[in-house]
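Asks: predicted model, plus sequence, below.
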Amino acid sequence: MNNLNKEKAKKKIAALREKIREAEYRYFVLDDPQISDAEFDKLMQDLIKLENQFPELITADSPTQRVGGEVLDEFEKVEHSTEMLSLDNSFNAEELRDFEQRIAKNTAQKDYQFVVEHKIDGLSAVIRYQDGSFQLGATRGNGEVGENITENMKTIRSLPLKIKDKAELELRGEIYLSKSEFERINQQRLENDEKAFANPRNAAAGSMRQLDSKIAASRRLSILIYDLISHSEKEFATHLEVFFYLKEQGFNVNWHKKAAGIEEVIEICQEWEEKRESLDFEIDGLVVKINDLALREELGSTARSPRWAIAYKFPAQQKTSRVKDIEISLGRTGALTPTAVLEAVELAGSTVSRATLHNEDEIKRKDIRIGDTVLVQKAGDVIPEVVKVIKEKRDGSEKEFEMPEHCPVCGSKVKRPEGEAVTRCTNISCPAQRKEKILHFVSRDAMNIEGVGPALIDQLLEHQLIDDYADLYFLKQHHLKDLERMGEKSSQNVTEAIRASKDREFFRVIYALGIRHVGLGAARTLSNNYSSIEQLRAASSQELEEIDEIGPVIADSIINFFAEKQNRDLISRLKQAGINLSREESEEKEEFLAGLKFVFTGSLNDFTRSEVKDLVEKAGGRSVSAVSSKTDYLVIGDNPGSKYQKAQELGIEILTESEFKQLLENKEEK
């Protein structure tokens, strides 16, 4: 080996890497090892020696790079190319049938199929490949921005660092820890006098958030791929075609089964309720998806979830406990929420000592009393809830609960609006509401004001330095520096963070206002349709309801928000403070393709697929993968394929690459 020159070493290294990749694929993906562990170790040691001898030949996708790199100081933020939406849930056969009926109402197509997959209880991740090599891995985060966990994901042996297809790919998968590996890690932690992990999911998430990737490498994590978001070269007609391709490329894809109709889907779901314990990893349900990718595009999504997929959740785990007390908490909208304080019980891998009781009607319907023995359940991440009272265990000492007539925080009279189940504090200046509203306003997805957390907000309210979130912008450094844990430097950092937040994007400001039912997705939709807060305030309920993704509930909530004089005063003071309450001119210019859907097909000469996608989305449009009746433009390159014919049949406007460039130039000029 010492006599090798660089050229011979390069060939030897390439051969060793190929053998190791094949061995890893057979062992970690196919579960069909062809060589012994000793033979595998020998191949790896030979490769390490050669790479040490010729360090300039080390590449990021070499198998030796799985062992863990340098310790990071922090995780970088990664913006997702496509928002990671949540799935709607179903809990029984009837809700699955309702899902199928909603699909039928939204399409004329009758012969669609479903694909059913395991809903793995792990950590969702985005994976990107460049030129066939693993380039980046990121957490789901808030659905729009995640954290860069590339170094930790390299340690996952079932994730190929190099694939056959030299292309740009973006995938989604679920990182998980097997039950057997979870037991091994916890046993080791207990032996080292460390706290055991609560469940495999927590262990997987904790492993991926280690700044030292060597720790992640020691935990033998696995990954199953469940979706292909984009491919720079290829196009697919169905989800099953995607899975077939991914398997060819060496990926370990999620278990899946085709179903001809919803009744077959229900049978599969019921079958796996019985079989779930046979797996060596945790699943908390199944995911049901439309197989046809063009139909998915046609069905689209709401602000929160795709219309073409749904999660079927297995029946929740249940245990008995005793209600020690019932407490009331207040949210930012003034809602009084009763919560059961329980005797601690181990449930679904975690200790449960509180459970939501939802509202007064729920307590009366279930006849829940303080002192009752109750059945508690928790499914996945769902907050624990009381299922029913075990009345046979009552001894007469139990006390009935009465909803308070006055707010437990401010003492104001509470009110339950007619037709609503929720009792609310009517005092808009209630300290509990004020704190929650301010916390929402400064949160990461809203104005993202670093350093302004619960402890500081408590002090600001206590010292009467602020009454609401608008007051933050009138604080001076001298107001802060004498507060607890706030010296010269900390107070300067906070005031600078507040000042920097004045230029947040318009949709974040809408979200930060705290309008009931308006989440981040709905706020983005509103900012795409209204260029200023004045325009949004002037919108009628009917006009709002006509916007895709804005229904009557959100529309009424917006109208009611602006009807309140205090809210209008808040906005006036935000404007006075210099907050960005409209889309900037640059944003207006970038939105010139708003609402338009583009499909690209064939080989483009001047752009990569990721480049055209960025161009379209930065201009407010959408780059989608399949042609449907809702497509506005098909852009064709060389050898366009079947999408060209389908676009012609549907009468979709077809652009050449040069015409697409001209469209961008013309729109920008306008």
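Replies: The structure has been received and is ready for your questions. All values derive from a computational prediction rather than experimental measurement.

Asks: please count neighbours and contacts with C-alpha atoms only from this point.
Replies: Will do.

Asks: top helix in this structure by residue count?
Replies: Counting by DSSP state H, the longest helix found in the chain is helix 6-24.

Asks: which positions within that helix qualify as buried?
Replies: Buried residues in helix 6-24, counting neighbours by 16 or more other CA atoms under 10 Å, are found at Ala9, Lys10, Lys12, Ile13, Leu16, Arg17, Ile20, Arg21, Ala23, Glu24.

Asks: I'd guessed the fourth one sits against Leu50; true?
Replies: Yes. Ile13 is in contact with Leu50 according to CA atoms under 8 Å; the separation is 7.0 Å.

Asks: name the surrounding residues that touch the next helix or strand along the chain from the longest helix of the chain.
Replies: Using DSSP states H and E, the next helix or strand after helix 6-24 towards the C-terminus is helix 37-53. For helix 37-53, the surrounding residues in contact (CA atoms under 8 Å, 6 or more residues apart in numbering) are Met1, Ala9, Ile13, Leu16, Arg17, Lys19, Ile20, Ala23, Leu57, Ile58, Pro63, Thr64.

Asks: one more to weigh against that first structure:
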Amino acid sequence: MHPPLSEAQARQRIDELIAAIQEHDYRYYVLAQPLIPDSEYDRLVAELRQLEAAFPHLRRPDSPTQRVGGAITKEFPVVVHRRPMLSLDNAYSLQELRDFEARLRRLLPSATWQYIAQLKIDGVAVSLRYEKGLFVQGVTRGDGLQGDDITANLRTVRGIPLRLRGEALADLEVRGEVLMYRSDFRQLNAHREELGEPPFMNPRNATAGSLKLQDSSEVARRRLRFLAYFAEGEGLPEADHLVMEWLRQWGFPVVETTPPMDLEGVWAFIERWAVQRDQLPYDIDGVVVKVDDRPLREAFGSTSKAPRWAIAYKYQPEQAITELRAITYQVGRTGYITPVAELKPVRLAGTTVKRASLYNYDEIRRLDLHLPEVVVVEKSGEIIPKVVRALPEKRPPTAKPIVPPDRCPECGTPLLQPEGEVGRYCPNYKHCPPQVIGRLEHFVSRKAMNIQGLGEKILRKLYEKGLVRTFSDLYRLTEEQLRSAQIEGFAEKMPRKLVENIQASRAVPYPRVLYALGIRHVGETVAEKLAEAFPTIDQLLKAPVQQIAAVYTIGETIAQSVRAYLDDPENQAEIARLRKVGLQFALQRPSRPVEGPLAGKRFLVTGTFPGLRREDLIAYIQAHGGLYASGLTKNLDYLVVGQDAGPTKLEKARQWGIPLLSLADLEALTGSPIPR
């Protein structure tokens, strides 16, 4: 053990750690040239958190640990922009760009200038204020004149430096786009589907919704990014391309920006990215063209709506006109009804498009769709085609407005629409065929009961044969029943292996069993928190809504969903049947604490360890007094990290300040080698 630090030593070490972490953030987010692995970065953050906990009065406002807060006020304060955040006029061709240049020449016939071009990010525009290098306020664009103060949420966005590198101006405004990578968007929607929540339509929609969340710790989990494109302040260079370089040196990631060039060079940049934009990890919808000379911009001035010295060239997504022939409705695992446009087949982006998602009835109403209808469809960024608009001038006189279904298309149950949600869902989750099969798929999935070999095709066949309608039915299946189901492609030994896999799943721990039940809004993390708060199912069955809602980050909506599920007599009977077949409905804790250097500390292991079995590593931890956790929670003391560890789990641990250990670190804690 190291001797305790004095206050002076702690202050010095805190300053060193903050400087080091900020440097690594700059190299990762701005230069894309990280110098250290994530595990080393995590150790620096963990050390900083520990020092700040021991010396809270030394915690600096620009500390990286201060990115994530908690709940904020229900209303975001409104802030008037010091300079309006104007929109831009649009151009759609080279000729329109030449017309833009001609207008400028008429305004200042004797002036000469060059342009810079920047990728136009399809995100959410924000304005950031810095005083003496310290981030003090972040505001949405709003109506251009005033926006919402979302400072607490923007502090969580990686790429927004809390303190600028090097020498900073006394007063600086930086504008840019908050965005979400497509990969993070897909992961977020998969998680929402898992929780029974409707998906976001696109990354921009997801970004806007994330920035308005009332809990900044939840915003931090959305993996938002920031790219700067503008700055204002006394003492900035007169050439805007140099301002972009200053922003990079201060620690901002900056949108792709050209050096100064003429209009022909700008057009070459536009054409290049028209071909390559799908290779970017995020969506763009065009290129912004700006006069590079900032004093000259002031001379050109602005209209009430847009600056005269800039224009946005907008890319046109590939579109096609076709007929909307019908609307069908799909029922998902959680009962949400998704309308699907059935189209006359049309070629688009190299494929034949026959169907397009309409997301929910609000989208149908926004597009004012009728049947039959002539519509425009496009593919832009995402693989799934979408209906962009109707062509009412081509609408036949017999066309009628589309009326949303009031009953489930699969089982006929009246549909519900929760207050504040745009989606409608079927509440008959116990008997609606797509929901039953979807819930069975979820129950056997890898992150739930992990019953290998039971895919959608086999489950559907078992359902149609009447062999499986509930989770507990799975545990009563016999080899003879599986053979008699005559499932296509079934190997000779498959029935026996399936029965063995089903029975082996009885050892799956309690948190994963809770997750497997498919309770609406209960994903992996919520299931872990419920299990920690209510270590047995009996405790959870008796817990009132208020007690469930009091569990950190769960809240009223999830608590009511859990309570409604547990109050249902059929669900209670099913839980009783699952208990009877031997599923785990209690946290497994050691009967008495084992003494040792790790006594009372909670550990979790992630990744792989060549030459070492995971169960042997867990046994080593427990033999030295450590407790092995059922999942990643804020209560964890250490996360032991091996090769190929999941980035999501590491990011969560980093956000929660959980120290990451290598095997060598673990051996240093115990003072003994790990048997191999």
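Replies: Happy to help now that I have it. Worth saying up front: this structure is predicted, and the values here are computed from it rather than measured.

Asks: what's the TM-score once they're superposed?
Replies: In this superposition the chains share a TM-score of 0.51, using TM-score structural alignment, normalised by the length of the first structure; 367 aligned residues with a CA RMSD of 3.2 Å.

Asks: ok, back up a step: okay, the buried residues of helix 6-24 of the first structure in JSON lines with distance to Ser213 of the first structure next?
Replies: Output for the buried residues of helix 6-24 of the first structure, formatted as JSON lines (distance: CA to CA, whole Å):
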{"residue": "Ala9", "distance to Ser213 of the first structure": "28"}
{"residue": "Lys10", "distance to Ser213 of the first structure": "27"}
{"residue": "Lys12", "distance to Ser213 of the first structure": "28"}
{"residue": "Ile13", "distance to Ser213 of the first structure": "24"}
{"residue": "Leu16", "distance to Ser213 of the first structure": "24"}
{"residue": "Arg17", "distance to Ser213 of the first structure": "21"}
{"residue": "Ile20", "distance to Ser213 of the first structure": "21"}
{"residue": "Arg21", "distance to Ser213 of the first structure": "20"}
{"residue": "Ala23", "distance to Ser213 of the first structure": "23"}
{"residue": "Glu24", "distance to Ser213 of the first structure": "19"}
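
Asks: and these, which is closest to Pro33 of the first structure?
Replies: Distances from Pro33 of the first structure to the buried residues of helix 6-24 of the first structure, taken as CA to CA, are shortest for Ala23 (6.7 Å).

Asks: okay, and Glu173 of the second structure sits in which element?
Replies: Glu173 of the second structure is part of strand 171-179 when elements are defined by DSSP H and E.

Asks: which bit of the first structure covers that strand?
Replies: Mapping strand 171-179 of the second structure onto the first structure (TM-score structural alignment) gives residues 168-176.

Asks: that older thread, the longest helix of the first structure packs against which elements?
Replies: Under the contact criterion of 3 or more CA pairs under 8 Å, 6 or more residues apart in numbering; DSSP states H and E, helix 6-24 of the first structure touches helix 37-53.

Asks: got the angle for the helix it packs on vs helix 6-24?
Replies: 150 degrees (axes from the mean of the first three to the mean of the last three CA atoms, to 10 degrees).

Asks: mind listing what's buried in helix 37-53 of the first structure?
Replies: Leu43, Met44, Leu47, Ile48, Leu50, Glu51.

Asks: let me have those in CSV, extended by distance to Ala204 of the first structure.
Replies: Conversion of the buried residues of helix 37-53 of the first structure to CSV gives the following (distance: CA to CA, whole Å):
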residue, distance to Ala204 of the first structure
Leu43, 29
Met44, 26
Leu47, 29
Ile48, 28
Leu50, 33
Glu51, 31
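
Asks: about what we covered before: now do the shared contacts for Ile13 and Leu50 of the first structure.
Replies: Counting by CA under 8 Å, 6+ apart, Ile13 of the first structure and Leu50 have no common neighbour.

Asks: from Pro433 of the second structure, how far off is Val353 of the second structure?
Replies: Distance of Val353 of the second structure to Pro433 of the second structure, given as CA to CA, to the nearest Å: 28 Å.

Asks: residues in contact with Lys400 of the second structure?
Replies: If a contact means CA under 8 Å, 6+ apart, then Lys400 of the second structure has His370, Leu371, Pro372 as its contacts.

Asks: name the member of those residues with the most neighbours.
Replies: Highest neighbour count within these, by other CA atoms under 10 Å: His370, with 24 neighbours.

Asks: cheers, nothing more for now.
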